[in-house]
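1. Build the 3D model from these lines:
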Amino acid sequence: MYALCDVNSMYASCEKVFDPSIRKKPVVVLTNNDGCICAACGIAKRMGIGKKFVPYFQVKDALQKAGAVIRSSNYELYADLSQRMMDTCARFAPDIHIYSIDECFLYYGKSDSAPPQGWDALATAIRKTVWREVRLPIGIGMGLTPTLAKAANHASKRIDGFNGVAVIDNDVKRKLILSQMAVTDVWGIGSRLGRRLNVMGIKTAWDLANQNPTKIRKDFSILVESTVRELNGEVRNCWDDVRAAKKEIYSTRSFGQRITDMTQLQFALATHAETVSAKLRKQKSLASAMSVFATSSPHDNEGYFSESYFHRFTVPTNDTRNIISIAQAAIPTLFKTGVRYYRCGVGLVDLHKEELFQYDLFNQSTDSPKLMACMDNINARFGRSTVHIAAKGFDQKFAMRREFLSPQYTTRWRDIPKIIC
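-> Okay, the predicted model is just below:
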């Protein structure tokens, strides 16, 4: 049996944890640089405001008129509360797989026999415990496969009568829930695939479950075939105990304000280079090549400008100093006087496992593993960028705009809530 625990409107719900004064108000959370809406609480959704990925400036007046509370993305707070939620859920199962910042799968083994208290009671206990200890509202769906657990989770939130908990442990419940789900509500079935299925008369999840898996594989793919089999209780999806190393690592971000100064562009590229270097070392890889780019905004009146720079290392590296030096060397190519830069980034490609790479006898590596390990250990203990390369600068004018940022209640000393009693 599998269980999927999913936080309701994660970012908006996190904003309400330490601020009870907004728990009964519509809350909307914005993306980087306060650009678009990325999350809205249930109250905001019922009011018809807070549609995802709508530019904030377009709905600013409507949100203000509705009395909505606006928040910038507080990633530090969300990550900490996510970990607390995962730790709480992990106590209720022998195995856990963290699927995303707001979702995790619990696995109870191949046996479908219910615990003494029953699956519904267990799911209810998990939900109540997470609310009591973390103050996050979650929905829990249980099923014999991950796809059925996803379907049950959908029912727990979207189908009347389930109230946050749904369990698919027999064919009666399976038919009841799947027949009330559109085929595009099934995990892995997107809108484009859904349109093709609709043309074939497959409108609901139950319709899809009753298809011939072999024919579906022939008409679509092995992934859709696996979905059909999972909807019928056959486990086909699984997760690896060890996450595979990334084949490419990128760090990109738009600026909080347009920059026209070469020095600030250098600082920004050095910051991204340091970020990707640390990620590269974390997965114990080496980069054979890197890409650097800088662009203006296509929405500015001055015209769109975009330039990139590609470099292949003679010896693969994961040393921050080597990667930053190439980012700095790209500046003459990327910088153009008069351009109002909106975004830049650094990417590492053609990655190799560090322990398996065969070095060239005639080209010596200039990396300093001990120095990089020292930097990483200090930053891991005392916080990111406690020690950093001076090329990043100290007067950065491109920091991400977060005008509506709430306190980082759990990760910053000065923001820790004070209780007066």
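2. contacts and neighbour counts: CA atoms only from here.
-> Will do.
3. ok, which stretches of the protein are strands?
-> Counting by DSSP state E, the chain has strands at residues 2-7, 27-30, 37-40, 69-72, 95-100, 103-107, 138-143, 165-168, 249-259, 285-296, 306-317, 341-353.
4. Another for comparison:
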Amino acid sequence: MFALVDAVAFYASAEKVFDPSIRKRPVVVLTNNDGCVCAVSPEARKLNVPKFEPYFKLRNFLQQHQVVIRSSNYELYADLSSRMMSVIGRFCDNQYIYSIDESFLQFTGFQSIINDWYAYGQEIRLAVWRETKLPVGVGFGITPTLSKAANHAAKKLAGYNGVAVIDDDHSANEILAKMSVTDVWGIGGRLGKKLNMMHIHTALDLKKQNPKHMRKQFSVVVERTVEELNGQVCLSWDDVKQAKQEIFSTRSFGERVTNIHDLKAALSTHCSIVAKKLRQQGSMTKRLVVFAHSSQHEGNFYKRSFLYDFPVPTSDSRVLANAVNEILPHIFAPGVRFYKAGIGAIELVSEQYMQGDLFSPTLDNKKLMGSIDSINKMFGKGTIKLASEQQTKTWEMKRAFLSPRYTTRWSDIPKIQC
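-> Next up, the predicted model:
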């Protein structure tokens, strides 16, 4: 048996964890630079607040209905996600964290001791709520795809109260008949339109198709999806996620950047982010791409990008920042109002199998980077930074409605007055 556990409107729910005063109020969370609505709480969903609509278009409507507005608080979300996944992991013998708010579970050694899957799902929900105050939905299925479908039913179909179980053909048909074909895991909007033209409108319609025929019409992925809907396990995950082949850090600016020092500060920050991700997955980069550009909606669009090859692969933040410092004069241009910038490590090698060069010694200081990572993990992101990151803050993204970083900053720890 498999399960998919995910949080209900995770970003919006996370905002309510340390602020009980808004737990029953509609809440929306905005994207970078407070641009668009990216998360809507169940209360706000009842007001038909659309996702991914620009905030400026909805401002008056949200104020009229007293909707709570929050900027994206990524530090808080990441920490609460880690806590949630830790709780969920206790209930299975194989866990695969699929995204920041979704986790697949497998119960190979648990099936003999679990008599009631519905009750077990409610136990998971209660434990997560008790320890993190995050509401979750739990879907059980005899394949990963059916567990995803059961999770959809648990959260969005009436009568399931947060938990749904697909353990036979009858329970599968009952739920799949109520699902659009595009609600099936792996079936996107474009593919859904093609399936609709073949009179395949519901998930149950897709389940009834011939797998081999679907493979000829579309792909092996659709074939496996049909087989999974019929109870045959075809999809699996690795015990350890595969290392990324490229790592990027990019972001648009809260205000237009017009001087070289601000641009350098932004790119140096991206260097630290990329270097940290490299170290986390045990990789090093041989090549770096650095870019910056103005807005396409303004006149005289300007864009520059450069490649930098390292003589020895690296994951040291300082080495990446020095490379940016060399490239910067070729990217910056006076008078340009820079809208976005970023860097990418695009040719990665494993640190474990990296072979050194006798004539080109590495400039990496692994102990120093390890100390920085440990301190930032213990005392909060950004406790220690590169000096070049500290030059200015004008380039940072706009977050006018940012809630406190309750769990990652000492200054933001909740205070209780008795």
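5. so what's the residue mapped onto residue 332 of structure 1 from structure 2 up against?
-> Structural alignment places residue 332 of structure 1 opposite residue 329 in structure 2 (criterion: TM-score structural alignment). Residues near residue 329 of structure 2 by C-alpha atoms under 8 Å, 6 or more residues apart in numbering: none.
6. Try it again at 10 Å.
-> 260, 264 (C-alpha atoms under 10 Å, 6 or more residues apart in numbering).
7. likewise the one 5 residues further on?
-> For residue 334 of structure 2, the contacting residues are 258, 259, 260, taking C-alpha under 10 Å, 6+ apart as the criterion.
8. Count the residues that sit near the counterpart of the first one in structure 1.
-> Structural correspondence for residue 258 of structure 2 with respect to structure 1 (TM-score structural alignment): residue 260. With neighbours defined by other C-alpha atoms under 10 Å, the count for residue 260 of structure 1 comes to 17.
9. tell me the contacts of the aligned partner of residue 189 of structure 2 in structure 1?
-> Taking TM-score structural alignment, the alignment pairs residue 189 of structure 2 with residue 191 from structure 1. Contacts for residue 191 of structure 1 (C-alpha under 10 Å, 6+ apart) come out as 183, 184, 185, 197.
10. What lines up with residue 144 of structure 2 in structure 1?
-> So residue 144 of structure 2 corresponds to residue 146, using TM-score structural alignment.
11. same thing with residue 180 of structure 2?
-> Residue correspondence, TM-score structural alignment: residue 180 of structure 2 in this structure matches residue 182 in structure 1.
12. Distance-wise, check its match relative to residue 148 of structure 1.
-> From residue 182 of structure 1 across to residue 148 of structure 1, the span is 14 Å (C-alpha to C-alpha, to the nearest Å).
13. And residue 94 of structure 1, by the same measure?
-> 19 Å.
14. Looking at those two, which is more packed in?
-> residue 148 (32 against 10).
15. That one touches residue 168, doesn't it?
-> Yes. Counting by C-alpha atoms under 10 Å, residue 148 of structure 1 does reach residue 168; the two are 7.0 Å apart.
16. hey, what's in contact with both of these two?
-> 1, 2, 141, 142, 174, 177, 178, 233.
17. Find the nearest non-adjacent residue to the second one, please.
-> Here the nearest residue to residue 2 of structure 1 in space, its sequence neighbours aside, is residue 107; by C-alpha to C-alpha, 6 or more residues apart in numbering that works out to 4.7 Å.
18. contacting residues for that neighbour?
-> When contacts are taken as C-alpha under 10 Å, 6+ apart, residue 107 of structure 1 is in contact with 1-4, 90, 92-97, 142, 144-146.
19. what number of residues lie near the residue nearest to the match of residue 144 of structure 2 when sequence neighbours are not counted?
-> Nearest-residue entry for residue 146 of structure 1: residue 2, 6.0 Å, with adjacent residues in sequence omitted and distances by C-alpha to C-alpha, 6+ apart. Residue 2 of structure 1 has 26 neighbours, counted by other C-alpha under 10 Å.
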